[in-house]
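**Q** From the sequence below, what's the structure:
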Amino acid sequence: MDSSRIALNYLRLVYPPVSSFEAEYIASDSEVKAVLEDSNFYMIAKRPQIFFGHPEISSDDTLLTLPLKMTLDTGETVEDCAEINLDELPSSSPHADITLSFDEGHKFFSIHEGSASEVDADRAPLLDWFTTEKLLFDRWRNKPGISGLHHLRKFTNYELLYVGISNENNTGVRLFSGSHEARQRILNNEFAIYGGGRISEEIYLFAFDIEPVSVRTLALTDRLTGHPGGPDFLEKKKVIADAEKAFIDLLGVKYNRTKYENYPKGKDGLHTSGLSGYMYQIAESITLVAENCTFRGDRDLLTGYPTNCANALVIRDELTTVFDPPDSNEGDDCSTD
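**A** From the prediction side, this is the model:
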């Protein structure tokens, strides 16, 4: 058996998707800034707005049912319901009052312990909060106490517009806080899908981290070395640089001006790393619709790794391809229910 070395690279979000409109408000939040420091790889995508419907609380005050609604550019309406188990919230008292607070646009709500007057006076402890994107994110991440959304994948289809990396800082500084040229071009050129809505509310920012995993197949004469800096060690900066080129080249991205037509060849990627092959998958339950193909991510509820339904960008020698597993065409059967 010949020895080979394969790198499996998994993309995971460090924070829920954020609309360009919301990014302006969270960019200065110290907790969010700290989370975004873990990301140097990002994407910008587009999707119609989702709105929360009228919530209902069960007669025993234990279950909150929350409708979600989205109108596509075809005029079709997509609707589903999330269920939040209020007993799972970190309440200090099982008999405390629960108050819901919605914003005027019905795209954000918070759950407080206390009366409405205490919420208004900012004296009610915050138990949890949700944007429409955070609720979807928490559901496919299998957060305790959240169920429903059996057709979640219908809400997580995005048109991929841009892929980028931050070499000098991080995604928070480069994309959320800084003056990002491609983000501005997108806001200037894209048309809103939802009538009367801001285009900035339909453009979403994705902050990813990449987990590189090196896998070796050993011949009988090989010696196993796995210490940092040895043959099993991949420099993360090179993985990030290569991932940017892979997604741009194989998927085709509208607002990326540089197309990397010679990929996988390049000085700052993985081409000269001695790998027999490598691939990229998204370990999140989102679908990216790009110019060349539709690329599906999918997350296993137990392990957090991609499922058999996830597509993969596969690079072996000079050959590149988008691997489409048979299971990925099964629709909602592959979603996180």
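**Q** make it CA atoms for all contacts and neighbour counts henceforth
**A** OK.
**Q** which non-adjacent residue is nearest L64?
**A** Distances taken as Cα to Cα, 6 or more residues apart in numbering put I57 closest to L64, at 4.5 Å, once the chain neighbours are dropped.
**Q** What is the burial count for that neighbour?
**A** 15 (other Cα atoms under 10 Å).
**Q** Could you list which residues are in contact with it?
**A** Counting by Cα atoms under 8 Å, 6 or more residues apart in numbering, I57 touches 63-65.
**Q** ok, 10 Å please
**A** I57 is in contact with 63-66, 83-86, counting by Cα atoms under 10 Å, 6 or more residues apart in numbering.
**Q** what's around the closest residue to L224 other than its chain neighbours, how many residues?
**A** Nearest non-adjacent residue to L224, counting by Cα to Cα, 6+ apart: L218, 7.9 Å away. Counted with other Cα under 10 Å, the neighbours of L218 add up to 14.
**Q** Verify the stated contact: L218 with R5.
**A** Yes. Using Cα atoms under 10 Å, L218 is in contact with R5, at 8.5 Å.
**Q** Quickly list what's touching both of those two.
**A** With Cα under 10 Å, 6+ apart, L218 and R5 have no common neighbours.
**Q** can you map out the strands along the stretch 201-337 of the chain?
**A** Using DSSP state E, counting those that start in this stretch, the strands of the stretch 201-337 of the chain run over residues 203-217, 277-282, 287-289, 294-296, 312-316, 319-323.
**Q** Identify each buried residue in the last one, please.
**A** If I follow you right, that is strand 319-323. For strand 319-323, a neighbour-count test (16 or more other Cα atoms under 10 Å) marks 320, 322 as buried.
**Q** Proceed likewise with the subsequent sequence, for comparison:
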Amino acid sequence: MDFFKRAPDEFKLQVQANKDSLYVYLERDQVFKATPDGLLMRRGRKQSLVTGFDNYREMMTFDLLYAGIAKKNQDSYSRLIEKGHKARMDILAAEDQRSPGARVSDETYLLLFEVEPLILASFSGTGELDDEDLNFSFDYHRIIADAEKAVINAFKPKYNKQLYLNYPKGADGLYEQGYDGYSYSIAEGFAFNTAYGTIKGARDSEECLLSNYADFISVNGDKVTLNISGKDFNITIDDSQLEN
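**A** This is a model prediction of the structure:
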């Protein structure tokens, strides 16, 4: 809570809450506000502000119904909300309610993700490095397009008509772009129910997005593999090693 940095030595906090939000006041100034979804998001991101909620991922598990991307000339709001999106309309019209008395529109979440690339390069031999070797630029739009196809190909969401059965081959993705391999994982405390089971996301800490507890899709040449944490790989790290 940032207000502690400027708070006096002695102070009293007032807390108010209703079913939707929790508010914290320092005198008349609102210094903190939280919603249930917001707290669960913070917990999934391993923020030190929130402890407990150890079942946060169970509470943040969604049915994956559709995956898409925003285009270069069209943001997510205009694509999904402003102009109306066919898959979104189909979901609202055709899906059954998950809880008795609920409306499908209240149970539908639009989750907007940002891709954070981490590119690793290795060098060997005794030759000198030139400018091309040290060029770590990348095409962000290619990564976005490839990530969409990887998710759709691996999970086959119910309302995606184009399943990209030839992935990883494609003209606008990462295929034959010079990478030995690449992978995708979700760095959020979410899980998604798919036709192939529940796929888990995770992050190692507030600052470190990579986590051994996250499932991931890997691509090596023409081979695409879905790797499940604790089943296909299980790397344990002793807490004492982290402290040291």
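**Q** Can you calculate the TM-score here?
**A** Superposed pair, TM-score by TM-score structural alignment, normalised by the length of structure 2: 0.83. Supporting alignment: 230 aligned residues with a Cα RMSD of 2.7 Å.
**Q** for M60 of structure 2, what are its contacts?
**A** By Cα under 10 Å, 6+ apart, the contact list for M60 of structure 2 reads 37, 40-41, 44, 188-192.
**Q** How about the spatially most central residue of structure 1: what's its closest non-neighbour residue?
**A** Nearest to the mean C-alpha position of structure 1, by Cα atoms, centre = their mean, lies L13 at 4.6 Å. Excluding its sequence neighbours, the residue lying closest to L13 of structure 1 (Cα to Cα, 6+ apart) is F208, at 4.3 Å.
**Q** likewise Y25 of structure 2?
**A** In space, and not counting its chain neighbours, Y25 of structure 2 is closest to Q14: 5.0 Å by Cα to Cα, 6+ apart.
**Q** Am I right that the one you found sits in a strand?
**A** Yes. Counting by DSSP: H, G, I helix; E, B strand; the rest coil, Q14 of structure 2 falls inside a strand.
**Q** That one corresponds to which position in structure 1?
**A** In structure 1, Q14 of structure 2 lines up with I98, judged by TM-score structural alignment.
**Q** ok, which stretches of the stretch 1-150 of structure 1 are helices?
**A** Secondary structure of the stretch 1-150 of structure 1 (DSSP state H, counting those that start in this stretch): helices at 20-26, 30-36, 116-120, 132-140.
**Q** Could you take these and lay them out as CSV, with extra columns for mean neighbour count and distance to Y305 of structure 1?
**A** Formatted as CSV, the helices of the stretch 1-150 of structure 1 follow (neighbours: other Cα atoms under 10 Å; distance: least, Cα to Cα, whole Å):
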stretch, mean neighbour count, distance to Y305 of structure 1
helix 20-26, 16, 27
helix 30-36, 14, 20
helix 116-120, 14, 39
helix 132-140, 21, 12
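**Q** got TSV for these, with distance to G252 of structure 1 too?
**A** Formatted as TSV, the helices of the stretch 1-150 of structure 1 follow (distance: least, Cα to Cα, whole Å):
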stretch	distance to G252 of structure 1
helix 20-26	22
helix 30-36	26
helix 116-120	47
helix 132-140	25
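**Q** Among those helices, single out whichever gets nearest to P228 of structure 1.
**A** helix 30-36 (25.5 Å; Cα to Cα).
**Q** can you tell me which helix in structure 2 is longest?
**A** With secondary structure taken from DSSP state H, structure 2 has its longest helix at helix 140-155.
**Q** between that helix and strand 216-220, how big is the angle?
**A** For helix 140-155 of structure 2 against strand 216-220, the angle between stretch directions is 110 degrees (axes from the mean of the first three to the mean of the last three Cα atoms, to 10 degrees).
**Q** what stretch of structure 1 does helix 140-155 of structure 2 fall on?
**A** Taking TM-score structural alignment, helix 140-155 of structure 2 hits residues 236-251 over in structure 1.
**Q** how close does the residue nearest to Y25 of structure 2 get to G52 of structure 2?
**A** Here Q14 of structure 2 is placed at a distance of 22 Å from G52 of structure 2 (Cα to Cα, to the nearest Å).
**Q** more neighbours, those two?
**A** Using other Cα under 10 Å as the criterion, Q14 of structure 2 and G52 rank with Q14 on top: 12 against 7.
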